[in-house]
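1. this one's structure only:
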């Protein structure tokens, strides 16, 4: 009887030991499978920004080339890869240039504009894709959502009326980029969520100053903000001070200053 009891105890100890070893192997396998996935997601959100001037820039998002508000003629884009996606925000000359659009438009790229812009462009630039405030479209996994951009301050209301132009949210692989267009710190901007990279304008007397821009940025708290479009008839806005205001309010927001005006000095 004593021998039987000893044998049963030995079997029990072996069973427990095997179970613990099996659980340890499962945990190790799980850890190994998670690591490559994290690297893949990071690699899929590789974005290169190439400022042209003022509101115009080129974005290379994992090889998908996006032109934003292309103006300045074909010379401004010499050496740049051809666009797959072209976005226009508004009808003003620092955002819409038919001559420039004609020089870069081809059979392989897609032009997205609000209706007010489409109505002013000639048939040579059509077909194009009209997307208005609140509407969403896609191009090769790039989700494009048009959101409002307009003025709030008395004396500026007629410069950018609600519903005419577009700000844009671009999203791919869970990464979200906001392009403000010409706007003040409107409720639609302040209520944005989960923005990874934001381009925010600040130029008087047409949109807003650095204080209103910083207030809005602190409210929707993007991971990174890039001030752009900061030259107005009253001169250049102080983007260094904008950066200081934002970082004093929230040091976790990365403020990236880029060269938008090469001939400024």
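-> Everything's here; your move. All figures in this text were calculated on a predicted structure; none of them were measured in a lab. Numbering: from 1, shown residues only.
2. use CA for all of it now, contacts and neighbours both
-> Fine.
3. Can you tell me the SS state at residue 30?
-> helix (DSSP: H, G, I helix; E, B strand; the rest coil).
4. Look up how far residue 83 lies from it.
-> 41 Å (C-alpha to C-alpha, to the nearest Å).
5. quick one, which of the two is more surrounded?
-> residue 83 (22 against 10; other C-alpha atoms under 10 Å).
6. nearest spatial neighbour of that one, skipping sequence neighbours?
-> residue 65 (4.9 Å; C-alpha to C-alpha, 6 or more residues apart in numbering).
7. so what secondary structure elements neighbour the host helix or strand of the one you found?
-> According to DSSP states H and E, residue 65 maps onto strand 64-68. Strand 64-68 sits against strand 56-61, strand 85-87, with contacts defined as 3 or more C-alpha pairs under 8 Å, 6 or more residues apart in numbering; DSSP states H and E.
8. Same list, these, but as JSON lines with mean neighbour count and distance to residue 198 please.
-> JSON lines is the format used below for the helices and strands packed on strand 64-68 (neighbours: other C-alpha atoms under 10 Å; distance: least, C-alpha to C-alpha, whole Å):
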{"stretch": "strand 56-61", "mean neighbour count": "19", "distance to residue 198": "13"}
{"stretch": "strand 85-87", "mean neighbour count": "21", "distance to residue 198": "16"}
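9. In JSON lines: the ones you listed, plus distance to residue 24.
-> Shown next, in JSON lines, are the helices and strands packed on strand 64-68 (distance: least, C-alpha to C-alpha, whole Å):
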{"stretch": "strand 56-61", "distance to residue 24": "40"}
{"stretch": "strand 85-87", "distance to residue 24": "49"}
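10. put this beside the first:
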């Protein structure tokens, strides 16, 4: 598997011979000219995960790409005439040649009910990769690579570390970090590295637009 990060939560994952794009949002860049995309996964409707103009630009170059999401996002896409597919919660299916198991739920609480939209995490290829979106949902399967949120208005570092330990993946890549300054990253990342290393979990920071073999 190779992963290229385009900022925040937008990842290009090359897995099982397919090219998968996650959360083309407003805090990400450099992905709108990608080609050969087979599958686009959108976890929820917040602008840092779904920027509709950017999604339209990607689809213009990849008209055969399948878009998989939930009904909340689907309502927005339907109004724009964008085709999409929703999946049954925790039921494994195949889309664009990739095995997907969705985990439906709500966005973690920011303040009271603010922002608690529908959120869907995606488990790919029987646990090879898991991305929970903005949630602490723990999949049933053993996970190889977890894309773990590390910052945000709904998140505390201790909660995020405990979440990663609950999933217990072999490797972690941090996402949802656009809200951190460079100083903030230098403060935040060592906490994850220290605690995850104790459990033999690898913490790998991806540089923008650099492809890494995982």
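-> That came through fine. Model, not experiment: these values are computed from the prediction.
11. With structure 2 overlaid, how far apart is the strand holding residue 65 of structure 1 on average?
-> The superposed strand 64-68 of structure 1 is, by mean C-alpha distance after the TM-score superposition for structure 1, a mean 0.5 Å from where its aligned residues fall in structure 2.
12. Going by neighbour count, list what's buried in the lengthiest helix in structure 2.
-> Secondary structure of structure 2 per DSSP state H: the longest helix is helix 182-197. Burial within helix 182-197 of structure 2, assessed by neighbour count using 16 or more other C-alpha atoms under 10 Å, is assigned to 188, 189, 192, 193, 195, 196.
13. Need the nearest residue in space to the counterpart of residue 176 of structure 1 in structure 2, chain neighbours excluded.
-> Under the alignment defined by TM-score structural alignment, residue 176 of structure 1 is paired with residue 128 of structure 2. Closest residue in space to residue 128 of structure 2, ignoring its immediate chain neighbours: residue 144 at 4.9 Å, by C-alpha to C-alpha, 6+ apart.
14. ok, how many other residues are close to residue 81 of structure 2?
-> 9.
15. Just list the residues touching it, thanks.
-> Residues near residue 81 of structure 2 by C-alpha atoms under 8 Å, 6 or more residues apart in numbering: none.
16. Which strand or helix spans it?
-> Per DSSP H and E, there is no helix or strand for residue 81 of structure 2.
17. quick check, nearest of the buried residues of helix 182-197 of structure 2 to residue 138 of structure 2?
-> residue 196 (16.6 Å; C-alpha to C-alpha).
18. How much space separates the aligned residue in structure 1 for the closest one from residue 16 of structure 1?
-> In structure 1, the residue equivalent to residue 196 of structure 2 is residue 246, according to TM-score structural alignment. The spacing between residue 246 of structure 1 and residue 16 of structure 1, counted by C-alpha to C-alpha, is 57 Å.
19. for residue 183 of structure 1, same thing?
-> 66 Å.
20. ok, those two, which is more surrounded?
-> Each of residue 183 of structure 1 and residue 16 has its neighbours counted (other C-alpha under 10 Å); residue 183 has more, 27 against 11.
21. my read is the more buried one is in a helix, agree?
-> No: counting by three-state DSSP, residue 183 of structure 1 falls outside a helix, being coil.
22. if we can go back for a sec, for the match of residue 196 of structure 2, what are its contacts?
-> Here residue 246 of structure 1 is in contact with 214, 215, 217, 218, 253, 255 (C-alpha under 8 Å, 6+ apart).
23. which residue numbers in structure 2 go with the strand holding residue 65 of structure 1?
-> Using TM-score structural alignment, strand 64-68 of structure 1 pairs with 18-22 in structure 2.
24. Nothing else from me, thank you.
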